[in-house]
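# Pasting a predicted model and its sequence here:
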Amino acid sequence: MTEQSDKTHCTTKDFLVSGESFSLVWNEDQKILITQPQPLKENLNKYYESNEYISHTDSKKGLINFLYQAVKNYSLKRKLRLIEKLHLGKGSLLDIGAGTGDFLKYAKDNNWEVNGVEVNASARSLSLNKGIQLKESIEECKGNQFDVVTLWHVLEHLPDLQNTVLNIEALVKEGGTLIVAVPNFNSYDAKFYKEFWAAYDVPRHLWHFSQESMKMLFSSKMTLVKTKPMIFDAFYVSLISEKYKNGNTFSLKAFWIGLRSNLSAWKTKEYSSLIYIFKKAN
């Protein structure tokens, strides 16, 4: 690492489970922030052991859960519409980090051949109740390829980033599509909330991406063809950030910051979260 690589961007903490402190360290070569220290792979699960970890539950109890589930249901249609516009038809779909399986169920109901990966046993169980059986690891998909591979706010969770990226690329058919959605630490809401920005979510988020880093991350086989915003994320992330910063379960200020973030990004294109769409060379 270069001297610049060791520069600490900020110190934050795990607000959800452990209360432990972590540093976000700038890596100049990759243009990313890295959570330090990183938990050992075998210890990661304990940081997800919370009833408040929303993507592993279907709960609608409480305002934040209710809003999350409402936006999730709306987003299912938008996600599939985006995929079908890009793919120009049906095909095989692999969703990595499939959570409780809602996206895959919606895709299956719309005549897609679906497969999914989810490491959390409780989420896999909820998915199975919906008729969607998920694999436990990416390794179980080895040797198969899919027309479309998606990771909706998942890449930031995966250990051993470089090898994981290569394994993901191998799962995409030639001419196929890879869709990756991640938070953007260059957004207005990230800069406003600083160490309280909920999308840092240490240590569950091991890596923190910018548009520059996402352009560098994948091999030359993958061409970035489009970047799209996730408008609702600015509001949702700001709502949780206010809770972390000021203890407010509901805050009108959070909606104001979310709005300012989106208005700022209308010019800068630095939205709170972004969807990166890659095509694999034939």
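Great, that's in hand. Numbering: from 1, shown residues only.
# going forward, measure contacts and count neighbours with C-alpha atoms only.
Fine.
# Test my guess that Leu274 contacts Val182.
Yes: with contact defined as CA atoms under 8 Å, Leu274 counts as touching Val182 (5.9 Å).
# need the strands for this structure, in chain order.
8-13, 21-27, 32-36, 92-96, 113-117, 146-152, 172-183, 207-208, 222-229, 273-280 (DSSP state E).
# With distance to Ala254 as extra columns, can I get those strands in CSV?
Formatted as CSV, these follow (distance: least, CA to CA, whole Å):
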stretch, distance to Ala254
strand 8-13, 19
strand 21-27, 23
strand 32-36, 24
strand 92-96, 30
strand 113-117, 33
strand 146-152, 23
strand 172-183, 17
strand 207-208, 22
strand 222-229, 19
strand 273-280, 16
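# closest to Leu86 out of those strands?
strand 172-183 (7.9 Å; CA to CA).
# Second structure for comparison follows:
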Amino acid sequence: MNKKGIYLKVKDHSVSKETFDLVYNTHEDILETQPQPHPDKLSEYYKNEDYISHTDAKRNLLENLYHFVRSIALKRKLKLINSFKTEGKNLLDIGCGTGDFLQTTKTDNWNVTGIEPNAEARKIANTKTENSVFDSSKLLELESNNFDVITLWHVLEHLPNLEEHLKAFNRLLKADGYLVIAVPNYKSFDAKYYKSFWAAYDVPRHLWHFSQTGIKRLIENFGFRFQKTLPMVFDSYYVSLLSEKYKRGYMNPFMSFWIGLQSNFKARRSGEYSSLIYIFKKS
């Protein structure tokens, strides 16, 4: 991997309090978290009862905000995949968390399968999907050329062995199937403003950090054609709220709203939203 030194040093604010380097890959325009935990030990960095995607709890402002935004986002995600002209309605959601997206699509007559490594989240997801969610080891056993759509909602940045996963997604998709990937954008205004306190770096759980150029270049190397990007406008507010907590030691809703608003306003011209959805089609 062609690298060019340390881009930024970032602390794991939520679990270990360790500091990690973000190393710049000049060829791919991607940042890589270093050192990366061994895959067998990576789960230790998720052992936090506040890790939102693994719980349905609504105990505080942040969790209630997350669930409110998620309810809106689920409708938009369903509308998006329904807009694709596909042969059938077979969906695979990677890193499905507690299964809300799968539950939403299942009620709209999609045939759903989920992959979720966290046992507690998987247990919750299976109560919503009639046991359609499996451990990560199941990915290699799934039938080739079977899925019309594969989705990764803020998941790609978590995956070790990135190349092996991308090869698997290509194998699992039908011809002209769609790969939908949502990831944070380290070139957004809120990322540049908060720097090492930007919550979407989330080291070491986030192993990779993507620019628009970098993710397109990476995914197209594995037999996909880029189609378009879509903004995730709520993310700048949520990420800024958590970033304020990391930076100041407490939540600052007014400042986080202001930074999130600025980020979205600037992105209307630059296209550099806090998070983006990338749509690819199998070549």
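Structure's in. What do you need? Just so it is clear, the model here is predicted, and its values are computed rather than measured.
# Superposed, what's their TM-score?
These two chains, once laid on top of each other, score a TM-score of 0.96 by TM-score structural alignment, normalised by the length of structure 1; 279 aligned residues with a CA RMSD of 1.4 Å.
# could you dump the strands of structure 1 to CSV with distance to Lys61 of structure 1 and mean neighbour count?
Output for the strands of structure 1, formatted as CSV (distance: least, CA to CA, whole Å; neighbours: other CA atoms under 10 Å):
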stretch, distance to Lys61 of structure 1, mean neighbour count
strand 8-13, 25, 16
strand 21-27, 28, 20
strand 32-36, 31, 23
strand 92-96, 26, 22
strand 113-117, 26, 22
strand 146-152, 23, 22
strand 172-183, 25, 22
strand 207-208, 29, 25
strand 222-229, 28, 15
strand 273-280, 25, 22
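# Of those strands, which is nearest Ala265 of structure 1?
Smallest distance to Ala265 of structure 1 across the strands of structure 1 (CA to CA): 9.0 Å, for strand 222-229.
# hmm, back to that, could you say which one of the strands of structure 1 comes nearest to Glu195 of structure 1?
For those, the distance to Glu195 of structure 1 is smallest for strand 8-13, at 4.9 Å, taking CA to CA.
# Just name whatever secondary elements that closest one is in contact with.
Secondary structure elements in contact with strand 8-13 of structure 1, counted by 3 or more CA pairs under 8 Å, 6 or more residues apart in numbering; DSSP states H and E, are strand 21-27.
# what's in contact with the strand it packs on?
With contacts defined as CA atoms under 8 Å, 6 or more residues apart in numbering, strand 21-27 of structure 1 is touched by 1, 4-14, 32-37, 202-203.
# which residues in the stretch 101-250 of structure 2 form helices?
With DSSP state H, counting those that start in this stretch as the criterion, the stretch 101-250 of structure 2 has helices at 119-129, 162-172, 189-194, 212-220, 235-248.
# for the shortest one, packing partners?
This points to helix 189-194 of structure 2. Contacting helix 189-194 of structure 2 under the criterion 3+ CA pairs under 8 Å, 6+ apart are the following elements: helix 235-248, helix 253-270.
# Let me have those helices in TSV, extended by mean neighbour count and distance to Tyr24 of structure 2.
Formatted as TSV, these follow (neighbours: other CA atoms under 10 Å; distance: least, CA to CA, whole Å):
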stretch	mean neighbour count	distance to Tyr24 of structure 2
helix 235-248	22	22
helix 253-270	17	22
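# Need the ones you listed in a markdown table (columns: distance to Asp50 of structure 2).
Putting these into a markdown table (distance: least, CA to CA, whole Å) gives the following:
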| stretch | distance to Asp50 of structure 2 |
| --- | --- |
| helix 235-248 | 12 |
| helix 253-270 | 19 |
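# Of all the ones you listed, which one comes closest to Leu218 of structure 2?
Closest to Leu218 of structure 2 of these, according to CA to CA: helix 253-270, at 21.4 Å.
# related to what we said a few turns ago, quick one: closest of the helices and strands packed on helix 189-194 of structure 2 to Lys58 of structure 2.
Of all those, it is helix 235-248 that lies closest to Lys58 of structure 2, at 15.1 Å by CA to CA.
# so how much does the closest one differ from structure 1 once superposed?
Comparing helix 235-248 of structure 2 with its match in structure 1 after superposition yields a mean distance of 0.3 Å (mean CA distance after the TM-score superposition for structure 1).
# against structure 1, where does that helix fall?
Residues 233-246 of structure 1 are where helix 235-248 of structure 2 aligns, with TM-score structural alignment as the criterion.
# From what I see, Arg225 of structure 2 and Ser283 are in contact.
Yes: between Arg225 of structure 2 and Ser283 there is a contact at 5.9 Å, judged by CA under 8 Å.
# OK, contacts around the residue nearest the centre of structure 1?
Centroid-nearest residue in structure 1, with CA atoms, centre = their mean: His153, separated by 0.9 Å. Contact analysis of His153 of structure 1 by CA under 8 Å, 6+ apart lists Val180, Ala181, Val182, Pro183.
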